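> Got a predicted structure here, sequence first:
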Amino acid sequence: MLESMNYHVENTPEYEWAIAIDAVALSTWSSKDQKGPVDENGEEIKYLFIFLGMPLNFDAPNVILHVIEHANGFASGIIHEIDAAIEEIRKHLRVRVIITDGDPGYDKHQDEFINEILQGNDPEEIFKRATAILKKGDQVVWINDLIHMSKLERTRLLDATLKLLVHPSDLNTIVDVNKIRDAIEL
């Protein structure tokens, strides 16, 4: 797909890039009665996984680098295909960050970064560890995007059966969602 872009990202090898991956429902652009296209196995394609390339120096435009068709919006069923696409993109671009929607299919990648930074003993050391990892030129960091994280946290606030952790590595820092709901209007 890199060859088909009007903006040729291969002409910007000195740029560092972030790639955002998200599934988009094809039903968003069609009526509920209308069937979507089918893949080579005859299964209806209901979702597209979009790989949006974003140059980190902001001089170049954002571009769609790759698209994967899939029957559902869950990354876990096609994580090997996603990994292969990232590896192919990395042959052409210096990818520093992969940004996802929090789908559990990406957990193994995100856990590597989280486990490494949480070896710090306090917030300052955790921040220093994260900064050092991000400055390494050869390591790709997988993270969740803020919008999806915020939507997830809002859902947790609305569900009174859930408990929130103040600090993810300390299970004793639980906050009762009902106390937050009493303090703010949702």
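Perfect, I can see it now. Residues are numbered from 1 along each chain as shown.
> When you work out contacts or count neighbours from here on, use the C-alpha atoms and nothing else.
Will do.
> Which parts of this protein are strands?
Across the chain, reading from the start of the chain, the strands by DSSP state E fall at 16-25, 47-55, 63-70, 94-100, 141-144, 163-165, 174-176.
> Need those in CSV (columns: mean neighbour count and distance to Asp111).
Written out in CSV, the entries for the strands of the chain read as follows (neighbours: other Cα atoms under 10 Å; distance: least, Cα to Cα, whole Å):
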stretch, mean neighbour count, distance to Asp111
strand 16-25, 21, 17
strand 47-55, 21, 21
strand 63-70, 19, 24
strand 94-100, 22, 13
strand 141-144, 20, 8
strand 163-165, 15, 17
strand 174-176, 14, 21
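> putting a second one here so we can go through both:
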Amino acid sequence: MNMKQFVKHAELIPRMLESMNYHVENTPEYEWAIAIDAVALSTWSSKDQKGPVDENGEEIKYLFIFLGMPLNFDAPNVILHVIEHANGFARGIIHEIDAAIEEIRKHLRVRVIITDGDPGYDKHQDEFINEILQGNDPEEIFKRATAILKKGDQVVWINDLIHMSKLERTRLLDATLK
């Protein structure tokens, strides 16, 4: 089986990692963060050239990449999963993203999901934000966040700072953006 087939089927993650001689156990010593981001295929092709099509004949213009980043052990990052899509917005495929995360969690101990600020992920991030904002002051908010992150059974969804900074920079340059 080639790598393209592995990354399109999250249930094959154990076989993919095994084929790469990548030893992983689903234990606290082997915790992961997963970063999800959409990549435009047009970045690598000419404007005149059509991209690949999916099984429905729709042009695939974006790939949602699930990058696995080990937290507690010395191993390289690895692309765990890829979802093909016609646009770069998570909202239209959030159920597919959720299903992929659920499947990945069967094989790996995922602690944090890091996203780019796409509103499609808001419902997941709001759970964490609402929980920590029950604190009355910054110190209590920080303590609540730390307690949640230390729990072994909960996955926390957060925005990464680079994407948040990029978005704010864009808003400063173009005040018409909301």
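Arrived safely, thanks for sending. Only a predicted model underlies this, so the values are computations on that prediction, with no experimental measurement involved.
> if we can go back for a sec, how about TSV for the strands of structure 1, with distance to Lys35 of structure 1 added?
Compiled in TSV, those are given as follows (distance: least, Cα to Cα, whole Å):
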stretch	distance to Lys35 of structure 1
strand 16-25	12
strand 47-55	12
strand 63-70	14
strand 94-100	28
strand 141-144	31
strand 163-165	40
strand 174-176	44
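> what's the alignment partner in structure 1 of Pro76 of structure 2 in contact with, if anything?
Taking sequence alignment, the alignment pairs Pro76 of structure 2 with Pro61 from structure 1. Going by Cα atoms under 8 Å, 6 or more residues apart in numbering, Pro61 of structure 1 touches 54-55.
> From Val175 of structure 1, how far off is Pro61 of structure 1?
Plainly put, Pro61 of structure 1 is 42 Å away from Val175 of structure 1 if you go by Cα to Cα, to the nearest Å.
> centroid residue for structure 2?
Centrality entry for structure 2: nearest residue to the mean C-alpha point is Ile36, 2.3 Å, by Cα atoms, centre = their mean.
> Show me what that residue aligns to in structure 1.
Going residue by residue (sequence alignment), Ile36 of structure 2 aligns to Ile21.
> cool, Ile93 of structure 2 as well?
Under the alignment (sequence alignment), Ile93 of structure 2 pairs with Ile78 in structure 1.
> just the helices in structure 1 please.
79-90, 107-117, 123-135, 146-158, 177-183 (DSSP state H).
> which one in structure 2 is aligned with Lys52 of structure 1?
Residue 52 of structure 1: Leu, not Lys. Residue-level alignment of Leu52 of structure 1 against structure 2, with sequence alignment as criterion, gives Leu67.
> need the contact list for that match.
With contacts taken as Cα under 8 Å, 6+ apart, Leu67 of structure 2 has the following neighbours: 34-36, 77-81.
> cool, Ile13 of structure 2 as well?
Under the criterion of Cα under 8 Å, 6+ apart, the contact partners of Ile13 of structure 2 comprise 6-7, 80, 104, 107.
> Which positions within the helix or strand hosting it qualify as buried?
Take DSSP states H and E as the rule and Ile13 of structure 2 turns out to sit in helix 13-19. Applying a neighbour-count criterion of 16 or more other Cα atoms under 10 Å, the buried positions in helix 13-19 of structure 2 are 13-14, 16.
> Over to stretch 70-88 of structure 1?
Taking 16+ other Cα under 10 Å as the neighbour-count basis, stretch 70-88 of structure 1 is seen to contain the buried residues 70-75, 78, 82, 85-86.
> Give me the residues contacting that stretch.
Looking at stretch 70-88 of structure 1 with Cα under 8 Å, 6+ apart, the contacting residues turn out to be 23-25, 43-49, 66, 68, 103-106.
> picking up where we left off before, ok, the residue lying closest to the residue nearest to the centre of structure 2 once chain neighbours are set aside - contacts?
Counting by Cα to Cα, 6 or more residues apart in numbering, Phe66 is the residue found nearest to Ile36 of structure 2 once chain neighbours are left out, at 4.7 Å. Applying Cα under 8 Å, 6+ apart, one finds that Phe66 of structure 2 lies in contact with 34-37, 79-82.
> Kindly recompute the last result at 7 Å.
Going by Cα atoms under 7 Å, 6 or more residues apart in numbering, Phe66 of structure 2 touches 34-36, 79-82.
> Which one of those residues is nearest to Ala175 of structure 2?
Comparing the contacts of Phe66 of structure 2 against Ala175 of structure 2 with Cα to Cα picks out Ile36 as the nearest, at 27.4 Å.
> Brilliant, that's me finished.
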